[in-house]
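Participant: I'd like to go over a predicted model; first the sequence, then the structure.
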Amino acid sequence: MWEDFFSVQIFFIILRETLESAIIVSVLLSFLKQNFGSEDPKTYKSLQFQIWFGALLGMLICLAIGGAMIAIFYFLGNDLWSLAERIWEGVFSIISAVIISIMGLALLRINHLQTKWKSKLGRSFTLKNLDDIIIGDTDVAQLSRVGKIRYKVKLFTERHALALLPFITTMREGLEAVVFIGGIGVSQPFTSFPLAILAGGATGFFVGWIMYRGGNKMQLQYFLILSTAFLYLVASGLMSRGVWFLELERYVQLCDGQDMSEVGSGPGSYDVSNSVWHVNCCNGLTDGGWMLLNALVGWTNSATYGSVISYIAFWLFIVASLKVRLFRERNGYLPFIPFSWQRRRIRKQIGILKRAIATADDQYSEVNSEGRPSLTQQTETTVSGNEIEDGERDTLLS
């Protein structure tokens, strides 16, 4: 079957991790082109080499570590698999649903990640001389031995930030993908890995190239929404199927270890006392195209109370999570959580916003010949009109 050669879950895992790395690399390359492309071609080529070198080095190290981890995890899991197949299937399906749910929320924020990284890197790229990144009149000779080491490390990291950032990012995202694949892929044949990994990586790189070439942001957002919606369909099916396998294991134990689902459909193949519906066809474990629906959306011809309730509960949780995140995006805080608990996160958001405004303000001031207020002044005026209490705002901004 096609499941032996292509894993939908692994495809989306690789796509998500590749997209995040592609965003960072594309943002770095875009800033380079804007700030050094025409004014200083030599510096532009040198820094461009740093970016690609760091990204490729991180990828190579990730492949080496990840390949060993997957091999050990896969063969270990494969040996243990035969001892309790239905329990493993159920547990890993539920874990996969949780992992995919978390990734789906992150996938929806990929456009926001682009703005975040631009604001972080904006100041560094406005410096025409890379040596200016080191601020202050530090007398290295007067530093202690530890101080000298720290100063040299700081100097190295700041001068080679364009290589270190993609290096760390690609390695971290790659190792995350390895962990996710280990959790999801242990229940799938190893032959389903290569094509899914190649397809997910190629799609992610293609989207990154579109972003670098100035692709329409709204079109990218639609792509992310559709991908996340499909991802949640898969995750909801995994959650329901995981609970179904655990309930099947309980029924098998009641039947003295005989897997009654293997006899097909009909009387005796399912637990009548725990059945919501059962049809004598369309078996998601044995019948052709229905196996595809079982793999993608968790279809079963013999639903149990647990599988149906878990499916509904999953969607209620996703809807509630998205509603909460939407409120926080629009208002900047959560009304039912003490403000003091949210102060650190809000300060971080304000810092990102200030850096983004400072970067844009430089460009704005060049064309502002009518004496209009700067973007920073406009933003402060807008923020002062928000509904946050004066005392809370002063405490937050202090």
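Facilitator: Yep, it's here.
Participant: going forward, measure contacts between C-alpha atoms and count neighbours the same way
Facilitator: Fine.
Participant: Now for Ala303: which residues touch it?
Facilitator: Trp244, Ser275, Val276, Trp277, His278 (C-alpha atoms under 8 Å, 6 or more residues apart in numbering).
Participant: The residues you listed in strands, which ones?
Facilitator: Those of the contacts of Ala303 mapping onto strands are Ser275, Val276, Trp277, His278, per DSSP state E.
Participant: what's the burial count for the nearest residue to the first one once chain neighbours are set aside?
Facilitator: Spatial nearest neighbour of Ser275, excluding adjacent residues (C-alpha to C-alpha, 6 or more residues apart in numbering): Thr304 at 4.6 Å. Applying other C-alpha atoms under 10 Å, we find 24 residues neighbouring Thr304.
Participant: Which PyMOL command selects the buried ones in the ones in strands among the contacts of Ala303?
Facilitator: Isolation of the buried members of the ones in strands among the contacts of Ala303 (16 or more other C-alpha atoms under 10 Å) is achieved in PyMOL through the command below:
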select buried, resi 278
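Participant: host element of the closest residue to Trp315 other than its chain neighbours?
Facilitator: Spatially, and ignoring its direct neighbours in sequence, Trp315 is nearest to Ser236 (7.1 Å; C-alpha to C-alpha, 6+ apart). For Ser236, the host element (DSSP states H and E) is helix 217-254.
Participant: Might you calculate how far that helix sits from the centre of the chain?
Facilitator: 17 Å (C-alpha atoms, centre = their mean, to the nearest Å).
Participant: Next, the buried residues of it.
Facilitator: For helix 217-254, burial by neighbour count (16+ other C-alpha under 10 Å) applies to 221, 224-225, 227-228, 230-249, 251-252.
Participant: what's it packed up against?
Facilitator: If you count contacts as 3 or more C-alpha pairs under 8 Å, 6 or more residues apart in numbering; DSSP states H and E, helix 217-254 packs onto helix 8-36, helix 85-108, helix 288-297, strand 302-304, helix 305-331.
Participant: ok so, going back, how much space separates the residue nearest to Trp315 from Ser96?
Facilitator: 10 Å (C-alpha to C-alpha, to the nearest Å).
Participant: same question, Leu220
Facilitator: Taken as C-alpha to C-alpha, the span from Leu220 to Ser96 is 26 Å.
Participant: before we move on, the earlier item: please identify which of the contacts of Ala303 is nearest to Thr169.
Facilitator: Nearest to Thr169, judged by C-alpha to C-alpha, of the contacts of Ala303 is Trp244 at 37.7 Å.
Participant: how many neighbours does the closest residue to that closest one other than its chain neighbours have?
Facilitator: Distance criterion C-alpha to C-alpha, 6+ apart; nearest residue to Trp244, sequence neighbours excluded, is Ser307 at 5.2 Å. By the criterion of other C-alpha under 10 Å, Ser307 has 26 neighbours.
Participant: what's near enough to touch Ser307?
Facilitator: Met239, Ser240, Arg241, Gly242, Val243, Trp244.
Participant: Report the two of those residues separated the most.
Facilitator: Greatest spatial distance in those: Met239 and Trp244, 8.6 Å, computed using C-alpha to C-alpha.
Participant: Below is an additional structure, to be compared with the one above:
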Amino acid sequence: MLGNYLIGLREGLEASLVVCILVAYLVKTGRRDALRPVWLGIAAACAISLGFGAALEFGSQELTFEAQEALGGSLSILAVGLVTWMVFWMRRTARHLKSELHGKLDAALQMGTGALVATALLAVGREGLETALFVWASVRASGEGSATPLVGVLLGLATAVVLGWLFYRGALRINLARFFTWTGAMLVVVAAGVLAYGVHDLQEARFLGGLSTKAFDISSAVPPDSWYGTLLKGVFNFQPDPTVLQLVVWVLYLGVTMAFFLAPRRDASARKPSPTAA
């Protein structure tokens, strides 16, 4: 549940910040007439995201077992790729997100109502589609068969909405760059587990080999149905009997991605040669 709460909080807060920036800019510039198209685009983005999640959940039920596993594994890997790109993108642009959105909104205001709807739709819709795909993949990986993962996501989204409202009202101020760095690092750990389960799905679909080659089996020490086994699985997508390929993929992804993500960033201006040096 904690892992899914983190997904809902992280993605929901990004969407909430986008909405706050768009609405606040229009209000402060006296363009309240443009709020209606923006809210229309936001509503359309939410509807598309919900429809996409429903299509993933109910559309896959009509497939054979092998087809379900192949689809689930492929989409899990795609979700991990999108989330990895997202956490690096937000780490790089968190400080400049406001000015970037203001520039897009200025251009949309000059083009008319349709451009405003499209700007809000694209800005929020990207977060919504990423959330729907990654939540679906994470729920498949957890394999709980209950509403607990969905409850975690909804609680995370609700928290994000409240935080977004507090940001808009000026009642809350935090270091967004630091916040997204910490949550991004935790999300990389969750993504590593989803990636390992995606590989396992492809092995069960007979797309990849090595299904019977186990790296280790500690099911007797950490029973999957125990409270701590359930906790580890829900938070980290832990599996007590992974295959060798799963373990290799998990270690490589987590090690390489975390190393690059936590590496100190260089200031772009510091890399530019000075006029004197030139």
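Facilitator: Received, thanks. The model shown is predicted, which means the values in this text are computed figures rather than measured ones.
Participant: coming back round to it: with distance to Lys116 of the first structure as extra columns, can I get the contacts of Ala303 of the first structure in CSV?
Facilitator: CSV is the format used below for those (distance: C-alpha to C-alpha, whole Å):
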residue, distance to Lys116 of the first structure
Trp244, 41
Ser275, 49
Val276, 47
Trp277, 48
His278, 50
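Participant: Next one: the residue nearest to Thr113 of the second structure when sequence neighbours are not counted from Leu22 of the second structure, what distance?
Facilitator: Nearest non-adjacent residue to Thr113 of the second structure, counting by C-alpha to C-alpha, 6+ apart: Pro37, 6.2 Å away. Using C-alpha to C-alpha, we find Pro37 of the second structure at a distance of 11 Å from Leu22 of the second structure.
Participant: Same question for Leu122 of the second structure.
Facilitator: For Leu122 of the second structure, the distance to Leu22 of the second structure - C-alpha to C-alpha - is 12 Å.
Participant: could I get the helices and strands packed on helix 217-254 of the first structure as a markdown table with distance to Glu176 of the first structure?
Facilitator: Below are these laid out as a markdown table (distance: least, C-alpha to C-alpha, whole Å):
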| stretch | distance to Glu176 of the first structure |
| --- | --- |
| helix 8-36 | 8 |
| helix 85-108 | 11 |
| helix 288-297 | 23 |
| strand 302-304 | 34 |
| helix 305-331 | 22 |
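Participant: So for Gly67 of the first structure, which of those sits nearest?
Facilitator: Nearest of those to Gly67 of the first structure, taken as C-alpha to C-alpha: helix 8-36 at 14.3 Å.
Participant: picking up where we left off before, which residue in the second structure aligns with the residue nearest to Trp315 of the first structure?
Facilitator: Mapped onto the second structure by TM-score structural alignment, Ser236 of the first structure lines up with Ala192.
Participant: Go ahead and confirm its match touches Val256.
Facilitator: No. Look at Ala192 of the second structure against Val256 with C-alpha atoms under 8 Å: they stay out of range, at 10.9 Å.
Participant: how about Gly201 of the first structure, what does it touch?
Facilitator: By C-alpha under 8 Å, 6+ apart, the contact set of Gly201 of the first structure is Ile14, Leu15, Thr18.
Participant: which position in the second structure aligns with the last one?
Facilitator: For Thr18 of the first structure, the equivalent position in the second structure is taken to be Gly12, counting by TM-score structural alignment.
Participant: State the distance from its match to Glu130 of the second structure.
Facilitator: To Glu130 of the second structure, Gly12 of the second structure is 11 Å away according to C-alpha to C-alpha.
Participant: quick one, which of those two is more surrounded?
Facilitator: Ranked by neighbour count (other C-alpha under 10 Å), Gly12 of the second structure and Glu130 place Gly12 first, with 26 against 21.
Participant: I'd say the more buried one and Ala160 touch.
Facilitator: Yes. Contact between Gly12 of the second structure and Ala160 holds when scored by C-alpha under 8 Å: they sit 5.2 Å apart.
Participant: Shouldn't Gly214 of the first structure be within a helix?
Facilitator: No. Secondary structure of Gly214 of the first structure (DSSP: H, G, I helix; E, B strand; the rest coil): coil, not part of a helix.
Participant: What is the neighbour count of it?
Facilitator: Gly214 of the first structure has 11 neighbours, counted by other C-alpha under 10 Å.
Participant: ok, now how distant is it from Trp341 of the first structure?
Facilitator: Using C-alpha to C-alpha, Gly214 of the first structure is found at 38 Å from Trp341 of the first structure.
Participant: Which residue, neighbours along the chain excluded, lies closest to Arg241 of the first structure?
Facilitator: Of all residues not flanking Arg241 of the first structure in the chain, Gly298 sits nearest, at 5.6 Å (C-alpha to C-alpha, 6+ apart).
Participant: what residue of the second structure takes the place of the one you found?
Facilitator: Under the alignment (TM-score structural alignment), Gly298 of the first structure maps onto Asn237 of the second structure.
Participant: Now for the nearest residue to Phe65 of the second structure once chain neighbours are set aside: which residues touch it?
Facilitator: Distances taken as C-alpha to C-alpha, 6+ apart place Ala205 nearest to Phe65 of the second structure, at 7.7 Å, with adjacent residues excluded. With contact taken as C-alpha under 8 Å, 6+ apart, Ala205 of the second structure is in contact with Phe65, Glu66, Ala67, Glu69, Ala70.
Participant: Can you select the buried ones from the residues you listed in PyMOL?
Facilitator: To isolate the buried ones among the contacts of Ala205 of the second structure in PyMOL, judged by 16+ other C-alpha under 10 Å, type:
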select buried, resi 66+67+69+70
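Participant: what's the farthest-apart pair in the contacts of Ala205 of the second structure?
Facilitator: For the contacts of Ala205 of the second structure, and using C-alpha to C-alpha, no pair is farther apart than Phe65 and Ala70, which are 8.6 Å apart.
Participant: For the nearest residue to Leu238 of the first structure once chain neighbours are set aside, give me its contacts.
Facilitator: Among residues not flanking Leu238 of the first structure along the chain, Ser93 sits closest, at 5.1 Å (C-alpha to C-alpha, 6+ apart). By C-alpha under 8 Å, 6+ apart, Ser93 of the first structure lies in contact with Ile184, Leu238, Met239, Arg241, Gly242.
Participant: Kindly reformat these as CSV containing distance to Val8 of the first structure.
Facilitator: Shown next, in CSV, are the contacts of Ser93 of the first structure (distance: C-alpha to C-alpha, whole Å):
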residue, distance to Val8 of the first structure
Ile184, 11
Leu238, 12
Met239, 15
Arg241, 16
Gly242, 17
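Participant: If we only consider those residues, which is nearest to Tyr270 of the first structure?
Facilitator: For the contacts of Ser93 of the first structure, the nearest to Tyr270 of the first structure is Arg241 (14.7 Å; C-alpha to C-alpha).
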